[in-house]
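> For reference, the sequence and a predicted model appear below.
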Amino acid sequence: MARTIQSLERAAAVLRLLAGGERRLGLSDIASTLGLAKGTAHGLLRTLQQEGFVEQDPASGRYQLGAELLRLGNSYLDVHELRARALVWTDDLARSSGESVYLGVLHQQGVLIVHHVFRPDDSRQVLEVGAMQPLHSTALGKVLAAYDPVAHSEAMDSEREALTTRTITDPEAFEGVLELTRARGWAADVEETWEGVASIAAPVHDRRRMPVGAVAVTGAVERVCADGEIQPRLVAAVRDCARAVSRDLGAGRF
């Protein structure tokens, strides 16, 4: 059996206690309930407080869960709400486009795929939920970098590797792509990440009109493009899907 880290186990126990008990607990209550020495409990609480996971009431000295823990929880819920709201619309997009559909969010300097709808045919396909895609070369990544300031910084500050001969690595040229993406409301990737593959993506916004993800159609270049250009019908379909998901998240009509 793998060994566990005792301090982390104890910190988790403190958080569970604060989450499941009274709204605020004193040091003595926490120490006695968990069977810890007061000095040990105080050290754990001080560390959790410094990280924002625990807050101490100035008047009573009692402890409660902190705002940082709430933020992390909301982040988890936001991703799952995004996926739940997108299920029907992404299924419809896959049927109408005849191509695979992906839903992605910013995660660790890349794009995390949180939902994947297979291309509606009998071809063998692999589920890519949980896979990571590059920020700088994919349509999903370009959309996130264009609309999300954090994603923009990640894309500009990280090394933009040339994955194919079409990958844009020059900073000024890449910034120009992001400006174009914001101007027209969608991004494309034509063999910039994988040879023979093209993609179109549009942003998804929440009730605060903040970018929370992107939706994309991906398929063979010969199907996504016509006469060397992205097919307008697919652009319209992807943008309609992104707007529909955004409306379901409370963004309103735009």
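Sure, I can see it.
> C-alpha from now on. contacts and neighbour counts both.
Noted.
> Pull out the buried positions in the helix or strand residue 88 falls within.
Assigned by DSSP states H and E, residue 88 falls within helix 67-97. By 16 or more other CA atoms under 10 Å, the buried positions in helix 67-97 come out as 68-69, 79, 82-83, 85-86, 89-95, 97.
> what do you get for stretch 129-139?
132, 133, 134, 135, 136, 137, 138, 139.
> Apart from its chain neighbours, what residue comes closest to the fourth one?
Spelled out, that is residue 135. residue 141 (3.8 Å; CA to CA, 6 or more residues apart in numbering).
> Shouldn't the one you found be within a strand?
No - under DSSP: H, G, I helix; E, B strand; the rest coil, residue 141 falls outside any strand and is assigned helix.
> wait, isn't it in contact with residue 147?
No - under the criterion of CA atoms under 8 Å, residue 141 makes no contact with residue 147, lying 10.1 Å away.
> Please report how far the residue nearest in space to the middle of the chain lies from residue 115.
Residue closest to the mean C-alpha point of the chain, counted by CA atoms, centre = their mean, is residue 105 at 2.5 Å. According to CA to CA, to the nearest Å, residue 105 stands 10 Å off from residue 115.
> next, the one to line up against it:
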Amino acid sequence: MKEDLDKRDDMSYLQTAGRALSILKMFRQENTLSLPAIASGLGVGKTIAYRLVHTLMTEGFLVQDPLTKQYSLGEQVLLLGFCAVQRQDVKRIAHDFLWNFHERTKISTYLTIPCGNQSLCVDRVVSDSTGRLSTVFVGGVYPLFCGATNRVLLAFASPQFQSGYLRSLELPEEEMAQLAEDLKQAQARGYDFTHNRLTEGLFAVGFPIYNSSNQLVAGLSVGGVDDPARPDAVEQFVQQGRQLAVEINNQMGSNYYSNLIY
């Protein structure tokens, strides 16, 4: 690969450090890995792979199950990840908006960011009724195609990313077609909506959040419990959620919503 050739030509590139980081990247797709799998993924022998893995374990970046001998990510990776998330402008800026919104409306809110081919929940403020049912938690990683809380990141991603992601899914043809249509409709109306997709009994409305360069950086969702006595609830959530999204986008320096006509 051209990337590997570029690395070999880079006199400042440290191969050992690069290999150690490559091991950590392998866990983007797998929860656990064996030593042979790691060695194969690196294209090196088991002895070199073992030394790298042993070093990562010593520093707390990997742990090994004593029974299965499988490796998984250690707490140091988690701590670094949360440090990175805490420093993100979108979480810092949105946090007070989420709490103020909840105090006014008692509506549950969630903030997610792209994390590779998945969604990472970085903040949430939930009502008592929603919180008992919700399966989305801060620090949780979720598939992009499940629920408006996460799917909004896919719906408003670049066409290149979206098409590549859809090709990677192993879904029945009919389900894939429906997902593609849902994403298209979400883009057209400016928000995504799902019902009973991620959590039974809940609906969610998702809105994109952009930075000052109008790059998609997060997804905001508002959600609630199905209430047959309030058929207009969803539309109210759409209006209130959109206003919250506008406030956060404005604070982020984005003019995305000012260019939309509702």
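Right, received. Where do you want to start? Since the structure is predicted, the reported quantities are computational estimates derived from the model, not experimental observations.
> Compute the number of surrounding residues for the aligned partner of the residue nearest to residue 135 of structure 1 in structure 2.
Under the alignment (TM-score structural alignment), residue 141 of structure 1 maps onto residue 150 of structure 2. Residues near residue 150 of structure 2, counting by other CA atoms under 10 Å, number 32.
> Identify the residues contacting residue 150 of structure 2.
112, 119, 142, 143, 144, 206, 219 (CA atoms under 8 Å, 6 or more residues apart in numbering).
> from those residues, which single one is nearest residue 251 of structure 2?
Closest approach to residue 251 of structure 2 among the contacts of residue 150 of structure 2 (CA to CA): residue 219, at 14.9 Å.
> Which position in structure 1 pairs with residue 187 of structure 2?
With TM-score structural alignment as the criterion, residue 187 of structure 2 matches residue 182.
> tell me the contacts of the residue nearest to the centre of structure 1?
With CA under 8 Å, 6+ apart, residue 105 of structure 1 has these contacts: 79, 111, 112, 113, 114, 144, 212, 213, 214.
> Please tell me which residues of structure 2 stretch 87-96 of structure 1 aligns onto.
Stretch 87-96 of structure 1 covers residues 95-104 of structure 2 once aligned (TM-score structural alignment).
> The aligned partner of residue 242 of structure 2 in structure 1: neighbour count?
Matched to structure 1 by TM-score structural alignment, residue 242 of structure 2 sits across from residue 239. A total of 22 residues lie near residue 239 of structure 1 under the criterion other CA under 10 Å.
> Can you check what angle separates the helix or strand residue 239 of structure 1 falls within from helix 67-97?
In this assignment (DSSP H and E), residue 239 of structure 1 forms part of helix 232-248. Going by axes from the mean of the first three to the mean of the last three CA atoms, to 10 degrees, helix 232-248 of structure 1 is angled at 140 degrees with respect to helix 67-97.
> which residues are contacting helix 232-248 of structure 1?
Contacts for helix 232-248 of structure 1 (CA under 8 Å, 6+ apart): 82, 85-86, 89-90, 93, 96-97, 185-186, 200-207, 214-217, 224, 252-254.
> With structure 2 overlaid, how far apart is it on average?
Mean deviation of helix 232-248 of structure 1 relative to structure 2 after superposition (mean CA distance after the TM-score superposition for structure 1): 1.2 Å.
> quick one: that helix to chain centroid distance?
Remark: helix 232-248 of structure 1 is offset 18 Å from the chain centroid, using CA atoms, centre = their mean, to the nearest Å.
> What are the buried residues along that helix?
For helix 232-248 of structure 1, using 16+ other CA under 10 Å, the buried residues are 234-235, 237-239, 241-248.
> what's the closest of the buried residues of stretch 129-139 of structure 1 to residue 12 of structure 1?
Looking across the buried residues of stretch 129-139 of structure 1 and measuring by CA to CA, the closest to residue 12 of structure 1 is residue 132, at 28.6 Å.
> how far away is residue 40 of structure 2 from residue 95 of structure 2?
Where residue 95 of structure 2 is concerned, residue 40 of structure 2 sits at a distance of 43 Å (CA to CA).
> my read is the residue nearest to the centre of structure 1 is in a strand, agree?
Yes - under three-state DSSP, residue 105 of structure 1 sits within a strand.
> re the thing from before, just the closest of the contacts of residue 105 of structure 1 to residue 192 of structure 1, please.
Checking these against residue 192 of structure 1 by CA to CA gives residue 111 as the nearest, at 15.2 Å.
> The residue in structure 2 that that closest one lines up against: neighbour count?
Structural alignment (TM-score structural alignment) places residue 111 of structure 1 against residue 119 in structure 2. As a burial measure, residue 119 of structure 2 scores 27 neighbours (other CA under 10 Å).
> repeat for residue 126 of structure 2
20.
> from what I can see it touches residue 109, true?
Yes - counting by CA under 8 Å, residue 126 of structure 2 touches residue 109, with 6.2 Å between them.
> Residues that sit against both of the two, list them.
residue 102.
> Could I get the full set of strands for the stretch 151-254 of structure 1?
For the stretch 151-254 of structure 1, the strands defined by DSSP state E, counting those that start in this stretch cover 187-190, 197-205, 211-220, 225-226, 229-230.
> Distance of residue 101 of structure 2 relative to residue 200 of structure 2?
24 Å.
> Adding mean neighbour count, write the strands of the stretch 151-254 of structure 1 out as TSV.
Listed next are the strands of the stretch 151-254 of structure 1 as TSV, based on neighbours: other CA atoms under 10 Å:
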stretch	mean neighbour count
strand 187-190	25
strand 197-205	28
strand 211-220	26
strand 225-226	14
strand 229-230	16
